[in-house]
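> I need the structure of the sequence given here:
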Amino acid sequence: MSDDHAFIPVYVIVGANGMLGRAWRELLEAEQRDYLAFDRVQLDITDPDAVAAKIPEGVRYVVNCAAYTNVDGCEEHEDEATRINGEGVGRLAERCAAIGATLVHYSTDYVFAGDADSPYPTDAPIAPVSAYGRSKAAGEKAIADSGCSHRTIRTSWLYAPWGNNFVRTMLRLTDEKDTLSVVNDQRGRPTSSQHLAAVSKTLLAANDGVYHVTDGGECTWFEFTQEIARQAGHDCDIQPCTTDQFPRPAKRPAYSVMDLSRTEAAAGKMTDWKTNLAQVLSQID
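Prediction:
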């Protein structure tokens, strides 16, 4: 592992200190692979000169874990979100095209409208209903327009043993509170960041294109919380509520379950979310 490029690594991880960036670092360290890692301060992906300086020729894979991920904040700062999630991704894609590297980029279930009644395939029309979704769709387009080799990986409901995420928040709340209301009319697929990194690496041997990577199975946020509390042994009265009872600035997709068939054909069956949740909970103090 290195944080400069006196040598030429196989991997460069961008956004290396986030939930997914840390999972990638731990994965590569476990395999004793060298890599360059940059956080958002060390590399501004919207600056093409910085991107060229930090990502040397000879790199094979650029793993982009950098993003503006505050879904509600995007509603007030859509220009900034698009600058990072759209234009910044385009800069990385252009660099990868120039040096012959493969870009591993993460997109989101929020590129879909969320009004389907069956899982979204990878080629389903995108129709984002939020600023965040629009900014991530712009990133997908920038990659396609660049012509670079890529794995554009859509994921959803990301969680990890570290960082700020739904699992860690609900683990705390179900321990502290006697009762808790959680939205029960939004359905999707949770995703362990460690599972996501591992499957993403497997997909490097697959064809270019768009993939959906999540845990297996599906649930609502209410059902997710119930399972978190059950596995943690927390005695909290968890009640379902509607999205309308818990208003947020950004509209959330009601149904954002993504079809996994293309990914599973290349990387095997996705591990069920309850199993991955147990593995993550076992790592939290």
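
> Every contact and neighbour count from this point should use C-alpha atoms.
OK.

> which element is Phe222 on?
Following DSSP states H and E, one finds Phe222 within helix 221-232.

> tell me the angle the helix or strand just after that helix makes with helix 221-232.
Once the chain leaves helix 221-232, the next helix or strand it forms, by DSSP H and E, is strand 237-241. Orientation of strand 237-241 against helix 221-232 (axes from the mean of the first three to the mean of the last three Cα atoms, to 10 degrees) gives an angle of 170 degrees.

> Please give me every residue in contact with Glu140.
Contact analysis of Glu140 by Cα atoms under 8 Å, 6 or more residues apart in numbering lists 86, 107, 152.

> for the residues you listed, which one is nearest Thr179?
Ser107 (34.0 Å; Cα to Cα).

> Skipping adjacent residues, who's closest to the residue sitting furthest away from the middle of the chain in space?
Here the chain reaches farthest from its C-alpha mean at Asp178, the gap being 31.5 Å by Cα atoms, centre = their mean. Nearest residue to Asp178, sequence neighbours excluded (Cα to Cα, 6 or more residues apart in numbering): Cys236, at 5.0 Å.

> And for Arg248, the neighbour number?
When neighbours are counted by other Cα atoms under 10 Å, Arg248 registers 11.

> Correction: the previous question concerned Lys201.
So Lys201, with other Cα under 10 Å, has 18 neighbours.

> helix/strand/coil for it?
Put simply, Lys201 is helix when judged by DSSP: H, G, I helix; E, B strand; the rest coil.

> For the protein, which segments count as helices?
Taking DSSP state H, the helices of the chain run over residues 19-30, 48-54, 71-76, 78-82, 89-99, 131-146, 166-176, 193-202, 221-232, 261-267, 273-281.

> Can you get me the start-to-end distance on stretch 48-68?
18 Å (Cα to Cα, to the nearest Å).

> so who does the nearest residue in space to Gly209 that is not next to it in sequence touch?
Closest residue to Gly209 apart from its sequence neighbours, by Cα to Cα, 6+ apart: Arg151 at 5.2 Å. Arg151 makes contact with 102-105, 203-204, 208-211 under the criterion Cα under 8 Å, 6+ apart.

> Mark which of those are buried, thanks.
Among the contacts of Arg151, the ones that count as buried by 16 or more other Cα atoms under 10 Å are 102-105, 203-204, 208, 210-211.

> what would those look like in CSV with distance to Trp273?
Compiled in CSV, the buried ones among the contacts of Arg151 are given as follows (distance: Cα to Cα, whole Å):
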residue, distance to Trp273
Thr102, 29
Leu103, 27
Val104, 23
His105, 22
Leu203, 20
Leu204, 23
Asp208, 26
Val210, 22
Tyr211, 18
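
> Among those, which lie within strands?
Among the buried ones among the contacts of Arg151, DSSP state E puts 102-105, 210-211 in strands.

> quick check, nearest of those to Asp117?
For those, the nearest to Asp117 is Tyr211 (19.8 Å; Cα to Cα).

> Please report the distance of Ser261 from Gly268.
Distance from Ser261 to Gly268, by Cα to Cα: 9 Å.

> how about this one, so we can line them up?
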Amino acid sequence: MKLLVTGANGQVGWELARSLMPLGDVIALDRSRCDLSRPETLAGLVAELAPDVIVNAAAYTAVDKAEAEEALATTINGTAAGELARAAKAVGALLIHYSTDYVFDGSKASPYTEDDPVAPINAYGRSKLAGEMAIGASGCDHLILRTTWVFAARGGNFVRTMLRLGAEREQLRVVADQHGAPTWARNIADATAQVIACAQRERQQGGFTSGVFNLASSGHTTWHGFAEAIFDAARARLPAVGLKVARVEPIPAAAYPTPAARPANSRLAQERLRARFGIVMPRWDEALCRCLDELSGR
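Sure thing, here's the model as predicted:
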């Protein structure tokens, strides 16, 4: 099996290069070789490589910046996703594409299911929804995996930001009224490998159907709860960081205005993923400890 991975230098893309190796020949391309800001180049690239599976881990992810760059975000997250989908159909490939909880408005009191109405409240969410819609309209075999609050040992993410700020300041203020499930990039990549193996068997047996699936950690917390868990775990696992932070003050989102509005509820129901692929994602706090162990070199 030949697997093409876009966004090779991203948090999930980097992990995919490892997780997908047991499945076959992995071709992991970074932006220099696969630039989604130039959608017109994608059909030729896919035709040349003729993969069996395309895993699109490339995306525009600067949520606040997208408010001023919505056209660019939509080109990368929407138009390019559609071009990859049409190219996948042309070569008979399965497309795996990552989306986000930000396609929802966050007003629901319980976890979102895949069938809940979408209503993004920021430019990033609108751009990712455009990608979902373009893929669905393409007619290619596809699986869209919606995830949330991604973190990793590398790249720009909440864990690394908190560790940096916690080493610089004695007190931090963190939003406590937004709820979600922090999800480790490695868990996403490992689950993706399981999904692909199952989906390819389904395709070979003539029983495959395209669809949307939530893929996030078990359990949930707030950004404030996540920050406190990071510091508690880091004190035991990363003493070299030299944390100074002694207090993490919980604040409402209204006290920390950002250019892009965030959903108050980013929890994603996992039943559909479990029913079809047999995947139960690890708890977010267990994944956090494993990620910090990686940072410590354990």
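
> before we move on, back to that, looking at the contacts of Arg151 of structure 1, spot the one nearest Trp24 of structure 1.
Val104 (11.4 Å).

> Can you find the partner of that closest one in structure 2?
Under the alignment (TM-score structural alignment), Val104 of structure 1 maps onto Ile96 of structure 2.

> quick one: its match and Ile144 touch, right?
Yes. The criterion here is Cα atoms under 8 Å, and Ile96 of structure 2 meets it with Ile144 at 6.0 Å.

> The helix holding Phe222 of structure 1 corresponds to what range in structure 2?
The aligned range for helix 221-232 of structure 1 is 223-234, by TM-score structural alignment.

> now swap in stretch 62-71 of structure 1 and tell me
Under TM-score structural alignment, the match for stretch 62-71 of structure 1 is residues 54-63.

> Need the counterpart of Arg83 of structure 1 in structure 2.
Under TM-score structural alignment, Arg83 of structure 1 pairs with Thr75 in structure 2.

> Skipping its backbone neighbours, what lies nearest its match in space?
Per Cα to Cα, 6+ apart, closest to Thr75 of structure 2 is Ser37, 6.1 Å.

> That neighbour: what's it in contact with?
Applying Cα under 8 Å, 6+ apart, the residues contacting Ser37 of structure 2 are 72, 75-76, 80.

> Could you list the buried residues of stretch 166-176 of structure 1?
166-168, 170-171, 173-174.

> no no, stretch 47-56 of structure 2
50-56.

> same check, this time on stretch 132-152 of structure 1
So, applying 16+ other Cα under 10 Å, buried residues of stretch 132-152 of structure 1: 132-140, 142-144, 146, 148-152.

> Kindly report the same for stretch 10-24 of structure 1.
Buried residues in stretch 10-24 of structure 1 (16+ other Cα under 10 Å): 11-24.

> Kindly indicate which of the residues you listed lies nearest Thr243 of structure 1.
Distances from Thr243 of structure 1 to these, taken by Cα to Cα, are shortest for Met19, at 26.0 Å.

> need the contact list for the aligned partner of that closest one in structure 2.
Matched across to structure 2, Met19 of structure 1 falls on Gln11, judged by TM-score structural alignment. Contact partners of Gln11 of structure 2, counting by Cα under 8 Å, 6+ apart, are 151-152, 154-155, 185.

> same thing but at 10 Å, please
Residues near Gln11 of structure 2 by Cα atoms under 10 Å, 6 or more residues apart in numbering: 57-58, 150-157, 184-186, 188-189.

> Separate out the buried members of those.
57-58, 150-154, 184-186, 188-189.

> Nearest to Leu45 of structure 2 among those?
For those, the nearest to Leu45 of structure 2 is Ala58 (14.9 Å; Cα to Cα).

> Let me know whether that closest one touches Leu4 as I believe.
No. Proximity of Ala58 of structure 2 to Leu4 does not meet the contact threshold set by Cα atoms under 10 Å, at 11.6 Å.

> Need the residues touching each of those two.
Contacts common to Ala58 of structure 2 and Leu4, judged by Cα under 10 Å, 6+ apart, are Leu29.

> Which single one of the contacts of Gln11 of structure 2 is nearest to Ala254 of structure 2?
Asn157 (21.5 Å).

> any idea what that closest one aligns with in structure 1?
Checking TM-score structural alignment: Asn157 of structure 2 goes with Asn165.

> follow-up on the earlier one: could the helices of structure 1 go into CSV alongside distance to Asp123 of structure 1?
Listed next are those as CSV, based on distance: least, Cα to Cα, whole Å:
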stretch, distance to Asp123 of structure 1
helix 19-30, 25
helix 48-54, 30
helix 71-76, 24
helix 78-82, 22
helix 89-99, 20
helix 131-146, 12
helix 166-176, 28
helix 193-202, 19
helix 221-232, 26
helix 261-267, 10
helix 273-281, 24
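
> Which among those is found nearest to Pro240 of structure 1?
helix 221-232 (5.9 Å).

> Mind reading off the mean deviation between the closest one and structure 2?
When structure 2 is overlaid, helix 221-232 of structure 1 sits 0.4 Å from its aligned residues on average, using mean Cα distance after the TM-score superposition for structure 1.

> what angle separates that helix from helix 166-176?
70 degrees.

> If you count neighbours, what's buried in helix 221-232 of structure 1?
221-229.

> Who are the packing partners of that helix?
helix 166-176, strand 179-183, strand 187-188, strand 237-241, helix 273-281 (3 or more Cα pairs under 10 Å, 6 or more residues apart in numbering; DSSP states H and E).

> what span of structure 2 lines up against the last one?
Residues 284-292 of structure 2 are where helix 273-281 of structure 1 aligns, with TM-score structural alignment as the criterion.

> tell me which residues in the matching stretch are buried?
In stretch 284-292 of structure 2, counting by 16+ other Cα under 10 Å, buried: 284-285, 287-292.

> Could you do stretch 258-271 of structure 1 as well?
258-261, 263-264, 266-267, 270.

> okay, those in a markdown table with distance to Asp115 of structure 1 next?
A markdown table is the format used below for the buried residues of stretch 258-271 of structure 1 (distance: Cα to Cα, whole Å):
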| residue | distance to Asp115 of structure 1 |
| --- | --- |
| Met258 | 12 |
| Asp259 | 14 |
| Leu260 | 18 |
| Ser261 | 20 |
| Thr263 | 23 |
| Glu264 | 24 |
| Ala266 | 28 |
| Ala267 | 28 |
| Met270 | 24 |
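
> Out of those residues, flag the one nearest to Ala93 of structure 1.
When the buried residues of stretch 258-271 of structure 1 are compared against Ala93 of structure 1 (criterion: Cα to Cα), the nearest one is Thr263, at 21.9 Å.
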